[in-house]
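A.B. asks: Below are the sequence and a predicted model for it; my questions follow.
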Amino acid sequence: MTDFNQVPETKARTGEVAEAFGEFMRAFESFREENDGRLAEIEKRMSADVVTDEKVDRISKALDEHEKRVERLVLKEMRPRLGGTGETAAGAPSEHRQAFESYVRGGDERGFRRMEEKALSSLTGSDGGFVVPPETEREIGKRLAALSPIRAIAAVRTVSTQVLKKPFSIAGAQAGWVGEADARPQTATPQLAELAFPTMELYAMPAATNALLDDAAVDIDQWIGEEVEQAFAAQEGAAFVNGDGVNKPKGFMTAATVAESAWAWGKVGTVSTGAAGAFTATNGSDALIDLIYALKAGYRQNASFVMNRRAQSVIRKMKDADGNYLWQPPATAGGKATLMGFPVVETEAMPDIAAGSKSVAFGDFGRFYLIVDRQGVRVLRDPYSAKPYVLFYTTKRVGGGIMDYDAAKFLNFAV
């Protein structure tokens, strides 16, 4: 049933998004105008005025803030109500959802126990707690995909075991051309590597008052999802980039690297900028072109740039030989900025530009990095540890790692 009281609020949010996006575009126009002046000063006097540099940097930071505001509003607008997603065809809440709500609100476990007896399977984790309804788990997954930059572009697999083992062909099967009556010599055996992706436990512990739990108007599914999504997204987003594989996923930035000319399986190829901790003073954009074309054509079709906002602010000032900016703002609210025609994904976990840093990654992350989710998000209700509050120890198991070392390249800020 439609909640008509939500219609004015939805229209207001849409208007707010449009207004914020308009402010973002005006900030970009201001940035472009001031940066054009800065570049003209460099061309004329071989250096820019300090005041001009500071003004451009200030506008660039404001541009970042406007962009973040648009992203927050778009995420807020896309957040759906969960009230109807767990209903049966007859319109009543599913048995799992009813049991979950009774457990969260009052600690009543009887509904879960009855379900276990009927299904002859356990909904209880080894450390206690109960599995959330499928609709709640799906919603948490959707929100994580929207909030976690790497999850949004990487491959994601859901498994029911602790470890996903994936065979991968390094060299591929051998083949050749023969005539109709020619002998068929035996081909070489394909080289296979077995990649293992163990899942690690990720947890959040939102707290609620008894008054909130007693309020029938509060959607418990939605509340749980909103409380844990930010904590989960922040932790896994950092791990997918820099995780060391110890009680967390293996991040792609921890992989061994080698110059692209000497690339071999098990390492990520790099392209140098030609200057330590910077782009070269002349033709700095050539390094970005080299990075793009270091990637094979099959990977380039779905490739994205990945960097943090400080690296993006440096690249945002660069132009091509025709005077066009390499970085372009998103065409619509909720869209992605582009760099030389490829989407830009911003994550703060990427390193800042420094001597020898690999601050920009470019590749097809759907083939480069695999995220493994173990099925089942569990919630353990704890009304004792933080009286008068009720804690909800919420856990999910996540793993990750590189599955194709040739599908992405790093930009190395070095000679």
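C.D. replies: That came in fine, so what should we check first?
A.B. asks: CA atoms for contacts and neighbours, from now on please.
C.D. replies: Noted.
A.B. asks: so who does the residue nearest to residue 157 when sequence neighbours are not counted touch?
C.D. replies: Among residues not flanking residue 157 along the chain, residue 372 sits closest, at 4.9 Å (C-alpha to C-alpha, 6 or more residues apart in numbering). By C-alpha atoms under 8 Å, 6 or more residues apart in numbering, the contact set of residue 372 is 156-159, 164, 197-199, 398-400.
A.B. asks: list the helices and strands the longest strand along the chain packs on?
C.D. replies: The longest strand of the chain (DSSP state E) is strand 390-402. Judged by 3 or more C-alpha pairs under 8 Å, 6 or more residues apart in numbering; DSSP states H and E, strand 390-402 is in contact with strand 192-198, strand 200-204, strand 207-208, helix 220-242, strand 369-374, strand 378-382.
A.B. asks: Report the angle between that strand and strand 200-204.
C.D. replies: Strand 390-402 runs at 140 degrees relative to strand 200-204, counting by axes from the mean of the first three to the mean of the last three C-alpha atoms, to 10 degrees.
A.B. asks: which is the next helix or strand following strand 390-402?
C.D. replies: Downstream of strand 390-402, the next assigned helix or strand under DSSP states H and E is strand 408-412.
A.B. asks: Kindly provide the distance from residue 401 to residue 198.
C.D. replies: The gap separating residue 401 from residue 198 is 9 Å, by C-alpha to C-alpha, to the nearest Å.
A.B. asks: Hmm, I typed the wrong one, I wanted residue 115.
C.D. replies: Plainly put, residue 115 is 30 Å away from residue 198 if you go by C-alpha to C-alpha.
A.B. asks: For these two, indicate the residue with more neighbours.
C.D. replies: Neighbours around residue 115 and residue 198, counted as other C-alpha atoms under 10 Å, are more numerous at residue 198. The numbers are 23 against 16.
A.B. asks: A further structure is provided below for comparison with the first:
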Amino acid sequence: MTRQPLQNPAPIGGFSPPQINSLEDTGLSPLWLQDLVLKVLYFRGYLTGFKIAEEITLPFAGVTDQLLTTLKQEKFIEVRSSQGGLGEGAYTYGITGAGIIRAREAMERSQYAGPAPVPFAVYNEAIRRQKSGRLSVTTRTMRQILSQMVISESTFQRLGPALNSGSSIFMYGPPGNGKTSIARAFGNLVLSQSMYIPYALYLDGQVIKVYDAVSHSVAPDNESANGTPATGNLRSNTRRDPRWIKIRRPFIVVGGELTLEGLDLVFDDTTKFYEAPFQVKANGGILLIDDFGRQQVRPRDLLNRWIVPLENRVDYLRLHTGRKVEVPFDVLIVFSTNLPPKDLVDEAFLRRLRHKVEIGDPSFEEYREIFKRVAQDKRVEYNDQGLAYLLQEWYIKRNRKLRASHPRDLLDQILDISSYLAIPATMSREMIDHAGKAYFVDI
């Protein structure tokens, strides 16, 4: 099998999918591709040549047409109808009895019938090339992406270098102070950039699905790496390998559902192909492990799984055959937890995490600023006297901690109460007491 060359570098981290002009350019066995066509016809029924090329994401001229010609000659498919003058791509093809037998034999090995995969080695090289496409943030950029949040200056100045590291961030602190919101703001910045990923990978006869419509957001094909319209030679090459799709750099969130098994190749015994794990789908972007410590697996076991990837920037995945393969680990891992670090990790592991950032409770002044912003956004009449009453009666007297999420939740309570009583939403003492009784619970 000939390895597909990487060529035609473009500004997206120095990588652009190369042209596909022949079967040899795919890096895949013609016999394997023939089986793929037969499985597509087996599942989809009658299709035109152009539709078959679209289903397997390969050019018709010089590639799919060659596969169809061979399959016709060997009596595995037949032309069911043709439209004169429109060429072979407009012919409608159907699978024969011999083709059905071969398709079923192929499905015993794998039922995958979708976009043709990209050789695993080509994917690894593409991810390494696109690593340089990341943008570095400055203080100005950070103030823009966090403009909707009220954060202490000391915390703010620690977040920028952490994001630029592209390595790992451990954010900890009490619940409700914006850890997840900060991570999502990072994600919005990442989503402004684009990169290429393949629909699927080919390794030792096995298929690994990478593109996930839930996890990945498609980017316009005429957009440059930094999210601006491409000009001149930045415009997409219409002949580029269609097995690759341009996406926004990923921002993937996992929570309590994360398990050790979910960090390795997931093999489906029924369909007989793999689903890429979270960190592979997140390559080139951010993986947020939210509510860390609440997973079904022990935190220590989960963290031990990250030691090699975090230190060496490579990960190792295992096929069900037992073979291990190396894959680039170009992911910014963000651990976000409400639990005390001492209850989760030891000092040795914390040293391996590049940046540790505590997101603490807001000060009284920060709480006031948050309350003013949220009141304006929710169109609740703000006044300092009402806030002073709230702080004195519901926080200071009760020895209650301030939380950055409280203003939003309390003002929602006021809106609910005012709507029910058909009176204006204000920060009167009565409204504040109603909201406090409905919202706070002494534990």
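C.D. replies: Now that the structure is in, tell me what you want to look at. Keep in mind it's a predicted model, so treat the numbers as computed, not measured.
A.B. asks: And the TM-score, once the two are fitted together?
C.D. replies: The pair, once superposed, lands on a TM-score of 0.25 when counted by TM-score structural alignment, normalised by the length of the first structure; 169 aligned residues with a C-alpha RMSD of 6.9 Å.
A.B. asks: For residue 343 of the first structure, which of the helices and strands packed on strand 390-402 of the first structure is the nearest?
C.D. replies: Closest to residue 343 of the first structure of those, according to C-alpha to C-alpha: strand 369-374, at 16.9 Å.
A.B. asks: so the closest one versus helix 220-242, what angle?
C.D. replies: In this structure, strand 369-374 of the first structure runs at an angle of 140 degrees to helix 220-242, with the same axes, to 10 degrees as the basis.
A.B. asks: Tell me what angle strand 369-374 of the first structure forms with strand 408-412.
C.D. replies: Using the same axes, to 10 degrees, strand 369-374 of the first structure lies at 120 degrees relative to strand 408-412.
A.B. asks: So what's the residue count around residue 192 of the first structure?
C.D. replies: There are 14 residues near residue 192 of the first structure, going by other C-alpha under 10 Å.
A.B. asks: excluding its backbone neighbours, what's nearest it?
C.D. replies: Leaving aside its sequence neighbours, residue 192 of the first structure sits nearest to residue 169 (C-alpha to C-alpha, 6+ apart; 4.4 Å).
A.B. asks: now the one you found: how far from residue 371 of the first structure?
C.D. replies: Relative to residue 371 of the first structure, residue 169 of the first structure is positioned 19 Å away (C-alpha to C-alpha).
A.B. asks: tell me which residues in the strand or helix carrying residue 41 of the second structure are buried?
C.D. replies: Residue 41 of the second structure is located in helix 30-44, with elements delineated by DSSP H and E. Buried positions in helix 30-44 of the second structure, judged by neighbour count with 16 or more other C-alpha atoms under 10 Å: 30, 33-42.
A.B. asks: Against residue 195 of the first structure, how distant is the residue nearest to residue 192 of the first structure?
C.D. replies: Residue 169 of the first structure sits 10 Å away from residue 195 of the first structure, going by C-alpha to C-alpha.
A.B. asks: between the two, which one's more packed in?
C.D. replies: Neighbours were counted for residue 169 of the first structure and for residue 195 using other C-alpha under 10 Å; residue 195 has more, 15 against 12.
A.B. asks: Give me the three-state assignment for the nearest residue to that one once chain neighbours are set aside.
C.D. replies: In space, and not counting its chain neighbours, residue 195 of the first structure is closest to residue 166: 5.1 Å by C-alpha to C-alpha, 6+ apart. Here residue 166 of the first structure is recorded as strand under DSSP: H, G, I helix; E, B strand; the rest coil.
A.B. asks: Who are the contact partners of residue 166 of the first structure?
C.D. replies: Residue 166 of the first structure makes contact with 194-196 under the criterion C-alpha under 8 Å, 6+ apart.
A.B. asks: any chance of those residues in CSV, plus distance to residue 73 of the first structure?
C.D. replies: Shown next, in CSV, are the contacts of residue 166 of the first structure (distance: C-alpha to C-alpha, whole Å):
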residue, distance to residue 73 of the first structure
194, 42
195, 39
196, 38
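A.B. asks: closest to residue 342 of the first structure among the residues you listed?
C.D. replies: The nearest member of those to residue 342 of the first structure, counting by C-alpha to C-alpha, is residue 195 at 29.0 Å.
A.B. asks: pretty sure the closest one contacts residue 167?
C.D. replies: Yes: using C-alpha atoms under 8 Å, residue 195 of the first structure is in contact with residue 167, at 6.1 Å.
A.B. asks: and the helix ranked longest in the first structure, what does it pack onto?
C.D. replies: Longest helix of the first structure, by residue count under DSSP state H: helix 6-45. Here helix 6-45 of the first structure touches helix 50-78, going by 3+ C-alpha pairs under 8 Å, 6+ apart.
A.B. asks: so the helix or strand following the helix it packs on versus helix 220-242, what angle?
C.D. replies: Per DSSP H and E, helix 50-78 of the first structure leads on to helix 95-106 as the next helix or strand towards the C-terminus. Counting by the same axes, to 10 degrees, helix 95-106 of the first structure points 90 degrees away from the direction of helix 220-242.
A.B. asks: on that earlier part again, the longest strand of the first structure vs strand 192-198, what angle?
C.D. replies: Using the same axes, to 10 degrees, strand 390-402 of the first structure lies at 170 degrees relative to strand 192-198.
A.B. asks: measure residue 228 of the first structure to residue 134 of the first structure for me?
C.D. replies: Per C-alpha to C-alpha, residue 228 of the first structure is found 16 Å from residue 134 of the first structure.
A.B. asks: Which of these two has more residues huddled nearby?
C.D. replies: Higher neighbour count among residue 228 of the first structure and residue 134: residue 228, with 20 against 16, using other C-alpha under 10 Å.
A.B. asks: The more buried one against residue 204, yeah?
C.D. replies: Yes: in this structure, residue 228 of the first structure is within contact of residue 204 by C-alpha under 8 Å, at 5.8 Å.
A.B. asks: quick one: common contacting residues for those two?
C.D. replies: Overlap of the contact sets of residue 228 of the first structure and residue 204 (by C-alpha under 8 Å, 6+ apart) consists of residue 394.
A.B. asks: list the helices and strands the one helix or strand residue 201 of the second structure maps to packs on?
C.D. replies: Assigned by DSSP H and E, residue 201 of the second structure belongs to strand 200-203. Packing contacts for strand 200-203 of the second structure, counted by 3+ C-alpha pairs under 8 Å, 6+ apart, involve strand 118-119, helix 120-130, strand 206-209.
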